[in-house]
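>>> Sequence first, predicted coordinates after that:
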Amino acid sequence: MDNKQEDQNFDDERSAGDIRKINLIHGILFLLMVICVPAILYLLQSFVINGSIPDEIVIKYFILDYDDPNFVSYFLSNYIHNPLNPGHIEDNLRTFILISVVIYGEFFLVFPALDLHMPKKTVPIIYFIFFFLVPFSVSGISVIFRNTGGFADEVKYSLGFSGIVWEFMGFLMFLSSFMFARLITRKICRTSHSEKSVNMEYFPFLFFVAFLIFIPVYIIIFDINSNVNPFAHLAGFSYGWLIPPVVASMLIYGDIRHKVSNIILILLLTGIPVLTSFAI
């Protein structure tokens, strides 16, 4: 990649003033998102509760019925909550806000302080995929596990924002891993390059990454055989890890073939579970 392409793709090639301005704009947009998402979900929930949306529409399109799913319910069921359980939406949004605040602090405060930068537009593209593509996949994976015996037969439907919340948890784990990987690489470049010294740095890092992956997975597993949908949580967490590196890789390279191949990979990652769920 030539210098011109690098300038186009990395914020750390810009001046310090430009970086601060970009971080400020992105930070403001991020905070607006954190405010708007709960507001929209509460508004949608109020429409369901007060009958503004007819019950037959809610049942058909806002609740994922495992025995009669449809493409619209694959998406909308991720944004509606059990109207008989106010704690359902409150718990999900409380967790979403908490994780979002931590992501904001790490990405917009810690990263610049450590002189770490992701490719431009990484976060907006990731969030677009999280909110508008991955919900279909989360529902598709839930249907697959339901139809293959992962759920008890009496579990008939699914709804809730928790699968998307777990996407952001996965994204937070990815950001933390990326940060430590860059710091370790920077340290190795400044010190000895012997194989032993490299291993001494990377083995603890690999343990750290495994810890970030398996602890949430075990937490999710505890919900198996409960009234919670652990497979939606596991799917969301997995996509939170999988999507960011693909998006960042797509933005780094100027080669159009590389960009197209990464777009195809994203579509395959999100589309295959949906198509499979309709096929089985």
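Ah, there it is. Just so it is clear, the structure is predicted and the values come from calculations on it, not from any experiment.
>>> When you work out contacts or count neighbours from here on, use the C-alpha atoms and nothing else.
Will do.
>>> Mind jotting down where the strands sit in the stretch 1-150 of the chain?
64-65 (DSSP state E, counting those that start in this stretch).
>>> And residue 176, how far from residue 94?
21 Å (Cα to Cα, to the nearest Å).
>>> And these two? Which one has more around it.
Under the criterion of other Cα atoms under 10 Å, the comparison of residue 176 against residue 94 puts residue 176 first, with 18 against 13.
>>> Give the buried residues for the helix or strand hosting that one.
If you go by DSSP states H and E, residue 176 is part of helix 162-190. Across helix 162-190, burial judged by 16 or more other Cα atoms under 10 Å covers 162-179, 181, 184, 188.
>>> Also stretch 245-261?
Neighbour count says stretch 245-261 has 245-248, 250-254, 259 buried, by 16+ other Cα under 10 Å.
>>> Closest to residue 143 out of those?
residue 246 (25.4 Å; Cα to Cα).
>>> The closest one contacts residue 268, doesn't it?
No: Residue 246 is beyond contact range of residue 268, at 11.9 Å (criterion: Cα atoms under 8 Å).
>>> ok, back up a step: would you convert the buried residues of stretch 245-261 into JSON lines that also reports secondary structure and distance to residue 137?
Formatted as JSON lines, the buried residues of stretch 245-261 follow (DSSP: H, G, I helix; E, B strand; the rest coil; distance: Cα to Cα, whole Å):
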{"residue": "245", "secondary structure": "helix", "distance to residue 137": "18"}
{"residue": "246", "secondary structure": "helix", "distance to residue 137": "16"}
{"residue": "247", "secondary structure": "helix", "distance to residue 137": "17"}
{"residue": "248", "secondary structure": "helix", "distance to residue 137": "20"}
{"residue": "250", "secondary structure": "helix", "distance to residue 137": "21"}
{"residue": "251", "secondary structure": "helix", "distance to residue 137": "23"}
{"residue": "252", "secondary structure": "helix", "distance to residue 137": "26"}
{"residue": "253", "secondary structure": "coil", "distance to residue 137": "27"}
{"residue": "254", "secondary structure": "coil", "distance to residue 137": "29"}
{"residue": "259", "secondary structure": "helix", "distance to residue 137": "22"}
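>>> how big is the angle separating the helix or strand that contains residue 196 from helix 162-190?
If you go by DSSP H and E, residue 196 is part of helix 195-221. For the pair helix 195-221 and helix 162-190, the angle between their directions (axes from the mean of the first three to the mean of the last three Cα atoms, to 10 degrees) equals 170 degrees.
>>> Just give me how far the helix holding residue 176 sits from the chain centre.
In terms of Cα atoms, centre = their mean, to the nearest Å, the centre of helix 162-190 is found 13 Å from the chain centre.
>>> Tell me the spacing between the residue nearest to residue 93 when sequence neighbours are not counted and residue 135.
Setting aside the residues directly before and after it, residue 93 is nearest to residue 38 in space (Cα to Cα, 6 or more residues apart in numbering), at 6.3 Å. As judged by Cα to Cα, residue 38 and residue 135 stand 17 Å apart.
>>> put this beside the first:
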Amino acid sequence: MRSLRLAAATVACLSAVALLSACDPEGTDTGDSAASGAPSAVPSTPAAAKSPAAKSPAAKTSATPAATSPATPGKAGRLPAGVWVDPKAVPLNAALHWRAPGPAKVLGEQGKLQIETLCHTRRDEYHAEVAMVETASLGGASGDWKADETIASYGSGADSSGVIQTTYALMGVFAQGVKDCAATAPGAKVTVVAEDVDHLFADVTLPQADGSTVVVHEFLVSNRGSIAELTLRADLPAGARPKTAWTAPADRQALSDALGKPACTAFKDCV
């Protein structure tokens, strides 16, 4: 009799387990999932994965190892030292003896080019952030020209068409911002000297509220995942001229190469 009672108890327990397994932890019917053997709960897809496009270039490229890996070991988010222009290639070097750009100042993901600040340019939300933006001075003097280089970079573009396309689009945004300067900075005058998809050379004159004038020779060059801005700027009192007469570069292609190639060389993705 004792054996029969144990057997009956065992059957009752097994029946209870079977009934519980037919329901989920909340007591709701699992339906087709239980019948098919599929998991009763599926992890939800992150919003970023559902979105067809990221809101900003930095977000768009964040899944790309080349865009997120530190440019220099131990210095995440910093540009490699070799990205900067050779000062001997910068216009007016014979007269002003530019120094090597540095020390570099980190501007952050929303850092602006010099021309954007001067022209009060506002980028759209998609292009608001760039992975790495740094600026460095090449020297200069009061009443004469000063030179600065600013680099906006998503990192290496060697293995990512997305990085290259995003950089290409950002170059277009920067170039249009220069050409629209007269609309965003009242009184500004812009003369485009040369332009194609990879570079823009322009002369910009910006009158200031105190009667002074800022004269700018702007050079923008895009290469792979980076855009380099070289700005030669003179801040002049009313009616004054720079101490050193401006001489345009004799070989614009040589200047384009001097600005564009260091970044792709530093990131080891030149083609």
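Arrived safely, thanks for sending. Values in this document were obtained by computation on a predicted structure and should not be read as measured data.
>>> Can you pull the TM-score for these?
After superposition, the two chains reach a TM-score of 0.24 (TM-score structural alignment, normalised by the length of structure 2), with 110 aligned residues with a Cα RMSD of 6.2 Å.
>>> gap between the helix holding residue 196 of structure 1 and the chain center?
Offset of helix 195-221 of structure 1 from its chain centre (Cα atoms, centre = their mean): 20 Å.
>>> Show me what it packs onto, helices and strands only.
Where contact means 3 or more Cα pairs under 8 Å, 6 or more residues apart in numbering; DSSP states H and E, helix 195-221 of structure 1 is packed against helix 162-190, helix 230-252.
>>> how about the ones you listed, which one is nearest residue 274 of structure 1?
With Cα to Cα, the closest approach to residue 274 of structure 1 among these belongs to helix 230-252: 12.2 Å.
>>> For the closest residue in space to residue 162 of structure 1 that isn't next to it in sequence, grab the count of nearby residues.
The shortest distance from residue 162 of structure 1 to any non-neighbouring residue, by Cα to Cα, 6+ apart, is to residue 92 (5.8 Å). If you count neighbours by other Cα under 10 Å, residue 92 of structure 1 ends up with 20.
>>> how far away is residue 92 of structure 1 from residue 168 of structure 1?
12 Å.
>>> now residue 196 of structure 1
For residue 196 of structure 1, the distance to residue 168 of structure 1 - Cα to Cα - is 35 Å.
>>> now the helices: where do they sit in the stretch 151-271 of structure 2?
In the stretch 151-271 of structure 2, the helices defined using DSSP state H, counting those that start in this stretch lie at 161-179, 181-184, 252-266.
>>> Using a markdown table, lay out those together with mean neighbour count and distance to residue 11 of structure 2.
As requested, the helices of the stretch 151-271 of structure 2 are exported to a markdown table (neighbours: other Cα atoms under 10 Å; distance: least, Cα to Cα, whole Å):
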| stretch | mean neighbour count | distance to residue 11 of structure 2 |
| --- | --- | --- |
| helix 161-179 | 20 | 62 |
| helix 181-184 | 18 | 83 |
| helix 252-266 | 20 | 73 |
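>>> Now render these as TSV, adding distance to residue 15 of structure 2.
Listed next are those as TSV, based on distance: least, Cα to Cα, whole Å:
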stretch	distance to residue 15 of structure 2
helix 161-179	58
helix 181-184	78
helix 252-266	69
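>>> thinking again about what came up before, I'd guessed the residue nearest to residue 93 of structure 1 sits against residue 91; true?
No: counting by Cα under 8 Å, residue 38 of structure 1 does not reach residue 91; the two are 11.4 Å apart.
>>> and these two? which has more neighbours close in?
Shown here are residue 38 of structure 1 and residue 91; by other Cα under 10 Å, residue 38 has more neighbours (18 against 12).
>>> how close does that one get to residue 31 of structure 1?
Taken as Cα to Cα, the span from residue 38 of structure 1 to residue 31 of structure 1 is 12 Å.
>>> ok, which stretches of structure 2 are strands?
105-106, 132-140, 146-153, 189-196, 199-207, 213-223, 226-236 (DSSP state E).
>>> For the third one, which helices and strands make contact with it?
Taking 3+ Cα pairs under 8 Å, 6+ apart as the contact definition, the neighbouring helices and strands of strand 146-153 of structure 2 are strand 132-140, strand 226-236.
>>> cutoff 10 Å now
strand 105-106, helix 114-119, strand 132-140, helix 161-179, strand 213-223, strand 226-236, helix 252-266 (3 or more Cα pairs under 10 Å, 6 or more residues apart in numbering; DSSP states H and E).
>>> Go through those and name the closest to residue 96 of structure 2.
strand 132-140 (7.1 Å).
>>> residues touching the nearest residue to residue 97 of structure 1 once chain neighbours are set aside, list them.
Residue nearest to residue 97 of structure 1 in three dimensions, not counting chain neighbours: residue 34, with 6.5 Å by Cα to Cα, 6+ apart. For residue 34 of structure 1, the contact set (Cα atoms under 10 Å, 6 or more residues apart in numbering) comprises 28, 93, 96-101, 104.
>>> check contacts around the residue nearest to residue 220 of structure 2 when sequence neighbours are not counted.
With Cα to Cα, 6+ apart as the criterion, residue 220 of structure 2 has its nearest non-adjacent residue at 4.6 Å, and that residue is residue 229. By Cα under 10 Å, 6+ apart, the residues touching residue 229 of structure 2 are 113-115, 135, 148-152, 174, 199-201, 218-222, 259-260.
>>> got it, and residue 12 of structure 2?
Contacts of residue 12 of structure 2 by Cα under 10 Å, 6+ apart are 6, 18.
>>> how close does it get to residue 233 of structure 2?
90 Å.
>>> and what of residue 263 of structure 2?
23 Å.
>>> Would you mind confirming that residue 263 of structure 1 is in contact with residue 129?
No: under the criterion of Cα atoms under 10 Å, residue 263 of structure 1 is not in contact with residue 129, lying 11.1 Å apart.
>>> Between those two, which has more neighbouring residues?
residue 129 (19 against 15).
>>> so who does the more buried one touch?
123, 135, 239, 243-244, 247, 266-267, 270.
>>> of those, buried ones?
So, by 16+ other Cα under 10 Å, the buried ones in those are 123, 135, 239, 243-244, 247, 266, 270.
>>> Let's have those residues in CSV, adding distance to residue 212 of structure 1.
Output for these, formatted as CSV (distance: Cα to Cα, whole Å):
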residue, distance to residue 212 of structure 1
123, 20
135, 23
239, 14
243, 16
244, 16
247, 21
266, 23
270, 23
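>>> and which of those is nearest residue 76 of structure 1?
residue 135 (8.2 Å).
>>> how close does that closest one get to residue 42 of structure 1?
18 Å.
>>> repeat for residue 111 of structure 1
With Cα to Cα as the criterion, residue 111 of structure 1 and residue 42 of structure 1 are 32 Å apart.
>>> now residue 19 of structure 1
For residue 19 of structure 1 relative to residue 42 of structure 1 (Cα to Cα), the value is 35 Å.
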